[in-house]
Each structure stands twice: as structure tokens, then as C-alpha cells.
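Peer 1: just a sequence and a predicted model for now, questions to come.
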Amino acid sequence: MTSSPTSVATRAAVPSLLILAYMSAVGPFGDTEYTPSLPRIARELHVTYGTAQLTMSSYLLGYALSQLLYGPFSDRFGRKPIMLFGAVMFLIGSIICAMSPTIRMLIGGRFVQSIGACAGGVIVNAAVRDAFAPAERARMLMKVDVVFALAPGLGPVAGAFIDNYFGWQANFMLLALMGAILLLATALFFPETNHNKNMSAITPSRIAGNYLIVIENGRFLYHGTLLGIAVAVMYCCLVEAPSLVMDTLGLPSSWFAVVAATLVVSFMVGTLACGLLERRLRVESRILIGYLIMMAGTIWMVVVAFGGFVTFWHMMVPIMVVFTGIAFVLPLAAAQAMAPFRDVAGSASAMLGFLEMGIPSLGTFGVSVLNESPAKDMAVSFLVLCGVALILIAFGSLLEARGVTLESAPEE
């Protein structure tokens, strides 16, 4: 049986897992890769440590806000041109950061860098929605999210080594190189997946209308919030881990390699377990299992942190349990949030990315306010976030009991 031209074109437009994973990873890696350099940046640029941390604040601000524009523009012009623009901005921002003689220029460079960094997440979600059948989306996102979750964990490992031997500017030179590779890979290997471009997608009234369509969808808000909370737990861990390892436990920065390895193992275990349950349990049940696993690890961590049993492995084992649960939630919640949208997939992806970065920004701010000890701060933040998620899931269960369906139906 011969394939029709349409089916051949459709297959040709399917992006590879490798390019999707790399596009998804560059932004989160750039988010945390330079963090071991913050003390050196503060010293060499003659500012306080708090001022140096504004480089992270500007990055998160640009990352969250830019996504709201990438979605509509990718609906209008296609996924590939917008991804190319993002890669160029990331490259330019990284070069500005590497050459910054003042903290103001570095803060501005980080903002420019973040404008490019956030493109990957928006375009990947939209491209998966464009190119894959409903049954395949969660599996593809599950694979991509392994890299997405590992990237911010591996970032400080690489950053600590580079800062120690080459200085803080070298960290941004590495990010510039990654941006150049992203630009080349997108130009050569990323196919256009949006074959139904919306010519009026970027008019102000249409942008507002599209986002209104998205946020009025209760399933989107429900799953998007659950996704954002899971990512917030992950980022709260990554923010506190450097201080836990180096300040509380007095270990060298090389131990970040051990931290990264444990996160790799736990996330892979969670991904495998979630996949094995695919045919046995519905999506909402697996999301609940993910959060119950996260809460179990959190309670374990609370006992360790407040019971005075803090050692490296006493903390890392419950963190591994938590990350196993995160691996359940990320791909399933993302796929369910995106499922209801066809014509405004780019806008939905952008709003999902806004939640995915906005909620973690609130979570990490809350951790900084606690300011007790890294172990206690991590345990309390995990407990609050997982508790909120489980309350939300309980509320969702009540709605389902009254006939409201939260699980998005597969599309043809």
C-alpha cells in the first residue's frame, strides 16, 4: 500500500527526540549553570551577594513574560522561525554576560539571554502537539522531560567546575557555545510543524482572545497548576542543594556530580514506572500516584531535617523519592493541559510555560524568605507545595464525582 502525499509530508514534519530534548534543555541549563559563580561575581564586580542574585531575578522575569509572546507569534509565523529567533537572542545574551564589566550590564544580559532561553519550552510543547498523535504525546514529553529535569541539576555541576578553573565569564562562554549549536541545529534539523498558521494570531485583540480561551479552560488551569507545582518542587531543591552540600555539609563542589547522578537515577525510575502503568491506570490516577510519592519523600525529609539527622545520604534518599514522583507528573500534566487546544496550541503552550516558570519563581522566593537552614527550608517548601497539589487533586476528585471530567479526551 502506497502512502499518500499528505501522510509522507506529515511524517517528514515530525521532529526528532534529540532536537526536541536539546531545545527543551538549553533554557533550564542556562538558568542554573552559572549559580556556583555568584559569590565570585559579587566579589569581582564589587557588589553584595543579594545584588548578584538579581541576575537570577531578571532571568526568571524575562523567561516568564517572553513566553506569552512566543506562543502567538509561533501560531502566526510557524515554530521554526520563532525558535531561530530565540536561539539568536540566547547567543547574544550569553555573549553580553560573558563580556560584562558591571553588574548592571550582567543583569541586562541575563534578561536578553532569558528571552531566547524560554523559546525552547514553548516551541517544544507546541511542536509535540502539532506533530504527534494524542496517544504519542505523553510518551514523547516523558522522554523530553527527562532531559528537562536533569538540565538544571547538571548545570551547577558543570558551572562549579568551570568557575573553579576558568572563572565566571567562562560559564557564559559555554552558554554562548550552546546557543550557537542550538541555532545551527534548529536551522538544519528542526522541521516546521505548524501547517495551519493563524494569520491574525498576533493582533492585540486576537492575542487577548486566545489567552482568554486558554485560561477559561478549567482542565488547562488544573493540569497547568499541577505541572507548575511539580517544577517548583524541583527548582526549590536545586536552589537549596548548593548551600546544603557546601555550607551545611562542608563538601566540595565536586559532590554535585553525585547529586546529579542520584537525580538521573530517580527520574529514570519514575519515568519507567509511569510508563509501565500506562495501560493499567488512567492519567489522573498516575498524576495522583506521582504526588503521593512526592509527599512520602517529603515527610521522610521533614523527619530528617527537623530530627537533626542531616547527612548527605539521609537527605539525598528522600530527594530521590521526590524526584521519582516528579517524573510521573511532568509529562502527564503537560500533555493533559495541552490536549484541548488545536488552533491556539502556541498560545496554550506559552501560557503553560508561564505557569511552569511563574509558580517556581514564587516557590523559590518563598524558600529565600524562610532562611532557616537548607535542609529545613527544602523540607518545608516541599511540604507546602505537595500539600497544595494534593488539596487541588482532592478538589478535582470532588468535581469528577459531580460529573466534571478533568481528563482530556484524545483527539483524532
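Peer 2: Here it is on my side, so go on. Since this is a predicted model, take the numbers as computed values, not measurements.
Peer 1: use CA for all of it now, contacts and neighbours both
Peer 2: Noted.
Peer 1: isn't Ala260 up against Leu150?
Peer 2: Yes - if you go by Cα atoms under 8 Å, Ala260 and Leu150 touch, sitting 7.4 Å apart.
Peer 1: residues contacting Ala135?
Peer 2: Pro410 (Cα atoms under 8 Å, 6 or more residues apart in numbering).
Peer 1: how close does it sit to Ile103?
Peer 2: 48 Å (Cα to Cα, to the nearest Å).
Peer 1: for Ser347, same thing?
Peer 2: Ser347 is 34 Å from Ile103, where distance means Cα to Cα.
Peer 1: and these two? Which one has more around it.
Peer 2: Ranked by neighbour count (other Cα atoms under 10 Å), Ser347 and Ile103 place Ser347 first, with 31 against 20.
Peer 1: which other helices and strands does the host helix or strand of the more buried one contact?
Peer 2: Assigned by DSSP states H and E, Ser347 belongs to helix 345-370. Counting contacts by 3 or more Cα pairs under 8 Å, 6 or more residues apart in numbering; DSSP states H and E, helix 345-370 is packed against helix 54-77, helix 119-131, helix 204-215, helix 218-243, helix 312-338, helix 374-401.
Peer 1: in TSV: the ones you listed, plus mean neighbour count and distance to Thr364.
Peer 2: Formatted as TSV, those follow (neighbours: other Cα atoms under 10 Å; distance: least, Cα to Cα, whole Å):
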stretch	mean neighbour count	distance to Thr364
helix 54-77	22	10
helix 119-131	26	20
helix 204-215	16	24
helix 218-243	23	5
helix 312-338	25	17
helix 374-401	19	9
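Peer 1: how close does Glu278 sit to Pro15?
Peer 2: 24 Å.
Peer 1: compare these two and say which is more crowded by neighbours.
Peer 2: More neighbours surround Pro15 than the other of Glu278 and Pro15, with 19 against 13 (other Cα under 10 Å).
Peer 1: tell me the contacts of that one?
Peer 2: Ala127, Ala131, Phe189, Phe190, Pro191, Thr193.
Peer 1: buried residues, the helix or strand containing Val88. List them.
Peer 2: According to DSSP H and E, Val88 maps onto helix 79-98. Within helix 79-98, the residues scored as buried using 16 or more other Cα atoms under 10 Å are 79-80, 82-98.
Peer 1: quick one: the helix holding Ser347 to chain centroid distance?
Peer 2: Helix 345-370 sits 9 Å away from the centroid of its parent chain (Cα atoms, centre = their mean, to the nearest Å).
Peer 1: okay, the angle between it and helix 218-243?
Peer 2: 40 degrees (axes from the mean of the first three to the mean of the last three Cα atoms, to 10 degrees).
Peer 1: run the angle between helix 345-370 and helix 54-77 for me.
Peer 2: Going by the same axes, to 10 degrees, helix 345-370 makes 170 degrees with helix 54-77.
Peer 1: helix 345-370: which residues count as buried?
Peer 2: Under the neighbour-count rule (16+ other Cα under 10 Å), helix 345-370 has 345-361, 363-364, 367 buried.
Peer 1: included below, for side-by-side comparison, is a second structure:
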Amino acid sequence: MTKTNYLKLILILGSMTALGPFSIDMYLPGFAGIARDLNTTVANVSMTLSSYFIGISAGQLLYGPLLDRFGRKKPLFIGLLIYILASLCCVFVKNIDAFIGLRFIQAIGSCAATVTSVAMVRDLFPVKDIPKVFSKLMLVVGLSPMLAPTIGGYVTAYYSWHVVFLILMCLGILVFLAAWLGLPSKFIPDTTISLKPKPIITNFIEIIKVPQFYTYAFTGAIAFSGLFTYVAASPILFMTILKVSAKTYGWIFAFMSMSFIGASQLNSLLLRRFKSEQMIFGALVAQSIISILFLIAAVNSFLGLYETIAFLFLFLACLGISNPNTAGLTLAPFAKNAGSASALMGAIQLGLGAFASFIVGVFVKNSIAPMVVIMCFSTVTAFFVLIIGKRTIKNTIATSFEDEITMVH
């Protein structure tokens, strides 16, 4: 593969993966305006985040078997068309219930791009390169939390939150065209895969029974729910509790994403010296210490704006290290059914994210403490899942060249 083709694939797959985060982050500065226009509360508006996460989680389970059965492109294009139409409908929404429903449908569409991009990483790149590719994808994806809330803040301030969804519709069209024109069709569909419920469920059960899958899928998903907690709580945290403007909030959110991007790129360098297992362990130890100190500071009212930003910056950096490695080790044992494996991994991650964002909507009102409690609990739980799960793995299918073991499914 030439360097030009490699870069083109990274950009296209990264844009596909970034569509979901853009759809999450870009409308966050408009929460107050949405609540006002739809005659509801900011807490109720935050439920549109929960419905979006639920939609992505459920949709991943739908698209996984479709990607393996019909190939990568057809389900991708159908999903993107759903996303484009749902984004347009969000522009004209009149009440919060309809908005919550449309966000669910929008998520069902966007997750086709997410699942396909992850599956195609497994299709197009050697196993040993997967964590590095995921780190590079995070560089592209990382632009979304930098650009999306900042753009959303200015669009909301000068126009309205409705325009945000017009922009998202246009992004969906651009991703559709890029995937149509630029992605190869190397994957050979497996026509033996049944789309009946029982075989699909059986296939998912077989995948989740693989010790390496369930250990790293649940470790990564539980740890990563801390990010969903932060995203769901951040409009309330910064604009309601800490009293910053929509524009300032957008810039803070953009600054925070630099930690995630920087850490994911540092991960690529560290993988030259350390194994993915070591990177995950070290990142979770650091994340546990940071979240415990964050909780102590929150409970004792030691946190102002800058202290809160500092703790969140360090917390997100740890996720930037652990996430590409847990994803790589989760998918490493699978080749033939990588679509279903990536879908199940994503469903677990987004399902836990939906639950975390729902808890945020219920408990985060006028205090930072509930958010930090959720983040601390998820981090420590992920660490214990890793320790216990590793005992069940007999031979790790590694993502580094010297440790690679071939495993056929």
C-alpha cells in the first residue's frame, strides 16, 4: 500500500468515524436555546444524547451481520441516507419528544459509518498495525470535539441551533461521496451468514464467549463511559454550574479534546517500546488515581473552573492511551466475522455510554460531584474487570508483530 493510499484511507475512515462525534458535540452549545424553543428543560434536552447513544448501540448490532453478509458498502450507504434525512428533519422539529425520536433515528444512520470504519480497519490493515491505525483515526476523529462545539457555539450564537443540523446533513452527504468514490471493495461477503434472529444471536454469543474479546471489550467500554459522562454533563457543568457562555464552552470543549488527541498520538510512539497490554494497564492505573483525586476535590468543594478543566484534561488523556489498545486487542482474534465483532464491541461501548448519559441527566443538576462519582466508579470498575478478565485468557492474540499469533474463526 502506497503512502498516498494509506493517507487517503485514514482520512476517509476517520471522517466516517468522526460523523458520530460531530453529531454529538456540535449541538451541545445550543442546549439552552433548544430548551427555550421547545418549551422544556436542559435536563430533558440532555435525554436526546441518551437516545442518540441508544440508537448507536442498537444500530451497531443491526449493521454488524449486514456488513458481513452483504459487504461493507451497501449497508454503509443505506445508513448514511437515513442519517442525512433524519438530520434534515431535526431542523424542523417542534417538540422535545419528536426531537428525542429523531436523534435515535439519526444515530441508527450514523452508526453504519462507525461500524463500517472499524470493520474495514480489520479488513485493510495487518493485525500488527491495528492499534497504530486506530491512533491515527483518533487524530482525525479528535478534530471533531475540537471543531464541532466551537463551530456549534458560533452557529448557535449568530444563527440558531437549527442551522447546526443543516451542517450535519451536509457532512453526511460529504462522507457518503467520499466513501462511494474512495473506499476499496476488498471484503468478500459471506453469503452463508443468516440474517434470521437465532443465528445472529448465536454468532454474537460465540464472539462474546472468546475471553480476549469480553475482557478487553468490557474493560474499554466501562473505562470509556467516563467520556460519555463528561460529554453529557459538560453543558450543565460549564454553562449552568460554572456560568460560562456558549462560545467559551465551545473553546473549553475544543481544548479538552487536545488531551485525547495528544495522548492517542503518544500511544503510537509508546507502542514501539511497550505492548498494548502494558499500555492499557498503565493508563487505567493513572486514570484511577486521577479520578479518585478528582472525587476528593469535588466532595470538598476545592474545584473552580481551572481546577475542573485540569482534572478532566488528565482524565481524557488516559482514555486516549487505553482506547486504541483495548479496541485493537478486542478485534485481534477475528477476521471472517470482524463486522459482527466490531458491532458487538461498539454496542457494548455505546450501551454503557447511553446508561452513563442517562444517569447524568437524572443526577447532575447543580453540582459537579455526581459526574465525578460516575467517572470514578467506571474507571475503578474497568480496572478490576481487566485484572479478573486477563486470568481467563490463555494465549493473547497480540497486535505487535513479534507476538502475533494466528487464530482462525
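Peer 2: Good, I have the coordinates. Keep in mind the model is a prediction, meaning the values are calculated, not measured.
Peer 1: so after superposing, what's the score?
Peer 2: Here the superposed chains carry a TM-score of 0.90, computed using TM-score structural alignment, normalised by the length of the second structure; 401 aligned residues with a Cα RMSD of 2.5 Å.
Peer 1: still on that earlier bit, got a markdown table for the helices and strands packed on helix 345-370 of the first structure, with distance to Ala170 of the first structure too?
Peer 2: Below are those laid out as a markdown table (distance: least, Cα to Cα, whole Å):
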| stretch | distance to Ala170 of the first structure |
| --- | --- |
| helix 54-77 | 16 |
| helix 119-131 | 23 |
| helix 204-215 | 39 |
| helix 218-243 | 19 |
| helix 312-338 | 29 |
| helix 374-401 | 28 |
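Peer 1: looking at those helices, which is nearest to Met268 of the first structure?
Peer 2: Taking Cα to Cα, helix 312-338 is the member of these nearest to Met268 of the first structure, at 7.6 Å.
Peer 1: quick check: that closest one aligns to which part of the second structure?
Peer 2: Aligned by TM-score structural alignment, helix 312-338 of the first structure falls on residues 305-331 of the second structure.
Peer 1: on average, how far is the matching stretch from the matching bit in the first structure?
Peer 2: When the first structure is superposed, stretch 305-331 of the second structure averages 1.1 Å from its matched positions, counting by mean Cα distance after the TM-score superposition for the first structure.
Peer 1: how far does that stretch sit from the chain's center?
Peer 2: With Cα atoms, centre = their mean as the basis, the mean position of stretch 305-331 of the second structure lies at 12 Å from the chain mean.
Peer 1: likewise for stretch 166-183 of the second structure?
Peer 2: 19 Å.
Peer 1: what span of the first structure is it aligned with?
Peer 2: On the first structure, the counterpart of stretch 166-183 of the second structure by TM-score structural alignment is residues 173-190.
Peer 1: same question, stretch 220-237 of the second structure
Peer 2: Residue span in the first structure matched to stretch 220-237 of the second structure, by TM-score structural alignment: 227-244.
Peer 1: how far is the matching stretch from where the chain is centred?
Peer 2: 11 Å.
Peer 1: what does that stretch rub up against?
Peer 2: For stretch 227-244 of the first structure, the external contacting residues (Cα under 8 Å, 6+ apart) are 36, 149, 152-153, 253, 256, 323, 326, 329-330, 333-334, 355-361, 363-364, 367, 374-375, 377-378, 381-382, 385-386, 389.
Peer 1: can you classify Asn194 of the first structure as helix, strand or coil?
Peer 2: What DSSP: H, G, I helix; E, B strand; the rest coil gives for Asn194 of the first structure is coil.
Peer 1: which helix is the longest one in the first structure?
Peer 2: When the first structure is parsed with DSSP state H, its longest helix is helix 134-166.
Peer 1: following that one, which helix or strand shows up next?
Peer 2: helix 168-189.
Peer 1: report the contact partners of the alignment partner in the first structure of Phe204 of the second structure.
Peer 2: In the first structure, Phe204 of the second structure lines up with Tyr211, judged by TM-score structural alignment. Counting by Cα under 8 Å, 6+ apart, Tyr211 of the first structure touches Ser347, Ala348, Met351.
Peer 1: so what's Arg342 of the first structure up against?
Peer 2: Counted by Cα under 8 Å, 6+ apart, Arg342 of the first structure has contacts Arg129.
Peer 1: mind checking the SS state of it?
Peer 2: Assignment for Arg342 of the first structure (three-state DSSP): coil.
Peer 1: start to end distance for stretch 383-398 of the second structure?
Peer 2: With Cα to Cα as the measure, stretch 383-398 of the second structure spans 20 Å from end to end.
Peer 1: what's the counterpart of Arg36 of the second structure in the first structure?
Peer 2: With TM-score structural alignment as the criterion, Arg36 of the second structure matches Arg43.
Peer 1: and that match, how far from Ile107 of the first structure?
Peer 2: 15 Å.
Peer 1: repeat that for Ser114 of the first structure.
Peer 2: Distance from Ser114 of the first structure to Ile107 of the first structure, by Cα to Cα: 11 Å.
Peer 1: ok, these two, which is more surrounded?
Peer 2: Ser114 (30 against 23).
Peer 1: the corresponding residue of the second structure for the more buried one sits in which helix or strand?
Peer 2: For Ser114 of the first structure, the aligned position in the second structure is occupied by Ala107, per TM-score structural alignment. Using DSSP H and E, Ala107 of the second structure maps to helix 96-124.
Peer 1: mean per-residue distance, that helix to the first structure?
Peer 2: Its aligned residues in the first structure lie a mean 1.5 Å from helix 96-124 of the second structure after superposition (mean Cα distance after the TM-score superposition for the first structure).
Peer 1: how distant is that helix from the center of its chain?
Peer 2: On Cα atoms, centre = their mean, the centre of helix 96-124 of the second structure falls 11 Å from the chain's centre.
Peer 1: what inclination does that helix have with respect to helix 130-141?
Peer 2: 140 degrees.
Peer 1: show me what helix 96-124 of the second structure is packed against.
Peer 2: Judged by 3+ Cα pairs under 8 Å, 6+ apart, helix 96-124 of the second structure is in contact with helix 3-25, helix 42-70, helix 73-91, helix 130-141, helix 338-363.
Peer 1: the last one against the first structure, how far on average?
Peer 2: Here helix 338-363 of the second structure is compared with the first structure after superposition; its mean distance to the aligned residues, by mean Cα distance after the TM-score superposition for the first structure, is 1.4 Å.
Peer 1: over to the third one?
Peer 2: Following the fit onto the first structure, the mean deviation recorded for helix 73-91 of the second structure is 0.9 Å by mean Cα distance after the TM-score superposition for the first structure.
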